[in-house]
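Novice: next one to model:
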Amino acid sequence: MTKSIAAARVALGSSPMKWAVGGWSFFIAENYVLSENRTYLISKFNDDMYHVAYGTLSTIAMSSALYGYLRKVRNTEPLLWNMTGPTPLGARLAGFALLSVGLGMASQIPPKIQLPVHYSVEANDENYATPRSVTSPMSRVGGGEGGVVGWKVRCPFDFTDKRDAAASDGSVISGLERITRHPGLWSMGLLGLGNACLVPSLPQKVWLAMPVFVALIGGAHTDSRFRRGMGGTMSAEYDMATGNVPFTALLSGAQGDVTVALREFAGEVKPLNAIIAVGLSGLWVLRKGRGVRIR
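Specialist: Have a look, this model is predicted:
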């Protein structure tokens, strides 16, 4: 036990571990300090100078994090299993789950993906890429004024999907808002955490897991500022019905009956986008889990 504790201390105090934590910590700290003091800094300087300083420091912080990963952290010891050996089954399952959720959330941001060929009874639909006359076979439904039955070619992206059109004042919660107020941050964090499960290097695991802290701390601080009217606003109703940590509001009953909320959320998901995301996550885990070193 004593030897294990000593080894852990050495690992935590090693140069790779410091680089794994340092760059991301700098990024979190400078974002927190500058955004918390934005009103004061803008009053002392001006809005343009504030954003120049913000962007410059954020660029320096992320550059240091990327340098640390590429030159100091990646594939460094201590290793939890052989570098070229297969990833343990438990780690692969955890990685697949986290990657599926993270990539699944990201997949809901682009337009809805749909099959380019569709059998429809719609007489006119602006989403179709070809005129009605090219559909085949064609027949009237019931011989009346119904739609036209037939195979139609349409755009693979449904730019007319209206399911994301929630009220701009936040009075209607839908889609990714049901999961978290900060889907972009948490998608990045979960993708990093999923990949962290698949690598044997402990410093590399820590580096890949750090975006979760960016989402946790950054999201909470953004919420705090918006509650105080700094850089944005957030109504009390929206605050009560949504959350920072994914799924906490949805599963806690903050959006009403949990079963009903889950059913409504399922109807708001872009299904093919999510299926593709889960499939890509599975392929990545199968590839990475074999022990092949992906750089």
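Novice: could you use CA atoms for every contact and neighbour count after this?
Specialist: Will do.
Novice: so where do the strands sit in this structure?
Specialist: Ranges of strands within the chain are 112-113, 117-120, 136-140, 148-153, 157-158, based on DSSP state E.
Novice: can you list those strands in a markdown table and add distance to Pro271 and mean neighbour count?
Specialist: What follows is these, written out as a markdown table (distance: least, C-alpha to C-alpha, whole Å; neighbours: other C-alpha atoms under 10 Å):
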| stretch | distance to Pro271 | mean neighbour count |
| --- | --- | --- |
| strand 112-113 | 8 | 20 |
| strand 117-120 | 16 | 14 |
| strand 136-140 | 27 | 13 |
| strand 148-153 | 19 | 19 |
| strand 157-158 | 12 | 16 |
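Novice: and of those strands, who's closest to Gly184?
Specialist: Between Gly184 and the strands of the chain, the tightest spacing by C-alpha to C-alpha is seen for strand 112-113, at 17.3 Å.
Novice: which elements pack onto the closest one?
Specialist: In terms of contacts (3 or more C-alpha pairs under 8 Å, 6 or more residues apart in numbering; DSSP states H and E), strand 112-113 is packed against strand 157-158, helix 271-289.
Novice: second input sequence below; structure requested for side-by-side comparison:
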Amino acid sequence: MSAATILSKPMRWAAGGWAFFIAENFILSENRTYLIENFGDDAYHYAYGTLSTAAMSSVFYGYFRKVKDAPPLLFKGPVPLGAKVASFMCLSLGLGMASQIPPKIQIPVEFVTSNSADENNTIATSAAAEAVVGPAPPTEGGGGWKVRCPFDFTDNKDTNSSVHGLERISRHPGLWSFGLLGLGSAFLVPSLPQRVWLAMPTMVALIGGAHTDSRFRRGMGGELSEEYDKVTSNVPLLAMLSGAQGKVIDVLNDFSSEIKPLNAAVAVGTAGLWVMSKGRVRR
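Specialist: I've put the predicted structure just below:
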């Protein structure tokens, strides 16, 4: 890749707006205490909001006016298989993390018998459904199909575990979900400047998450205990796969019981459909 390509106007706009956003957040949050003490809390937040708005305005202006579909193109015709695979992996992880935020999805009907040990639990967890569809009709012999809510609002976190669910993947799942969605989309576009623009939220997650951790370790705006720091990571999956949370196979087994599996399955399916639908360049 030539220096002229790297320094071209579309490339500068692709990275520049995001770099401005990262820089102003880093500088203002790092000097938060000093700025508030010398200029006041209102002035600090006014400056923060103004600069963040200006940065994001430049990000979107650059995309729609300078970056979208700008040359050079990395490929012509169908998206390479390797790019599709990389896109699917990033989108699956990003959407998978985002899918854990809504209530747990469950199949809205269940077959139970009179001897079912969890019949009382089924009735209890379908209380929300009764408000919408009414109670399930009686069945002969005390068994049959029961209607329940398609969302399990009683899916509670195991408070006995210091690290649970998405925390095992990253300390900043929201940032990384956003970043991975951008990175996954970047693999599907042929325009190099557009790919850079779409991949930059990953840098926001990497740098922003690391800086937040650094501030919290110093007690600036939050806390990050040494114990929690050791068993979690900013970079997704690093703590899980490095053994920081215990034996990897045991951690994966615990993780599988902590997540919302149907939510994750919907997310992975959506990622697959997106890759297939966007996998070719329009002619």
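Novice: just name the most buried of the helices and strands packed on strand 112-113 of the first structure.
Specialist: helix 271-289 (a mean of 18; mean count of other C-alpha atoms under 10 Å).
Novice: who are the packing partners of that one?
Specialist: helix 89-107, strand 112-113.
Novice: figure out which of those is closest to Leu193 of the first structure.
Specialist: Closest of those to Leu193 of the first structure is helix 89-107, at 6.9 Å (criterion: C-alpha to C-alpha).
Novice: max-length helix in the first structure?
Specialist: Looking across the first structure with DSSP state H, the single longest helix is helix 202-227.
Novice: what range in the second structure does it sit on?
Specialist: Using TM-score structural alignment, helix 202-227 of the first structure corresponds to residues 192-217 of the second structure.
Novice: in that stretch, what's buried?
Specialist: Under the neighbour-count criterion of 16 or more other C-alpha atoms under 10 Å, stretch 192-217 of the second structure has 192-213, 215, 217 buried.
Novice: cool, and stretch 246-260 of the second structure?
Specialist: Buried residues in stretch 246-260 of the second structure, counting neighbours by 16+ other C-alpha under 10 Å, are found at 251-252, 255, 258-260.
Novice: swap in stretch 93-110 of the second structure?
Specialist: 93-100, 103-106.
Novice: packing partners for the longest helix of the first structure?
Specialist: Based on contacts counted as 3+ C-alpha pairs under 8 Å, 6+ apart, the elements that helix 202-227 of the first structure packs against are helix 15-36, helix 183-196.
Novice: will you turn the ones you listed into TSV that also has mean neighbour count?
Specialist: Shown next, in TSV, are these (neighbours: other C-alpha atoms under 10 Å):
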stretch	mean neighbour count
helix 15-36	19
helix 183-196	24
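Novice: could you dump these into CSV with distance to Phe247 of the first structure added?
Specialist: Shown next, in CSV, are those (distance: least, C-alpha to C-alpha, whole Å):
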stretch, distance to Phe247 of the first structure
helix 15-36, 23
helix 183-196, 11
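Novice: Thr233 of the first structure is nearest to which of those helices?
Specialist: helix 15-36 (14.3 Å).
Novice: tell me, the closest one lands on which residues of the second structure?
Specialist: Going by TM-score structural alignment: helix 15-36 of the first structure matches residues 9-30.
Novice: please apply the same query to stretch 236-249 of the first structure.
Specialist: Across the second structure, the stretch matching stretch 236-249 of the first structure (TM-score structural alignment) is residues 226-239.
Novice: buried sites along that stretch?
Specialist: For stretch 226-239 of the second structure, burial by neighbour count (16+ other C-alpha under 10 Å) applies to 231-236, 238-239.
Novice: against the first structure, where does stretch 52-64 of the second structure fall?
Specialist: Under TM-score structural alignment, the match for stretch 52-64 of the second structure is residues 58-70.
Novice: and stretch 187-203 of the first structure, how far out from the chain middle?
Specialist: 13 Å (C-alpha atoms, centre = their mean, to the nearest Å).
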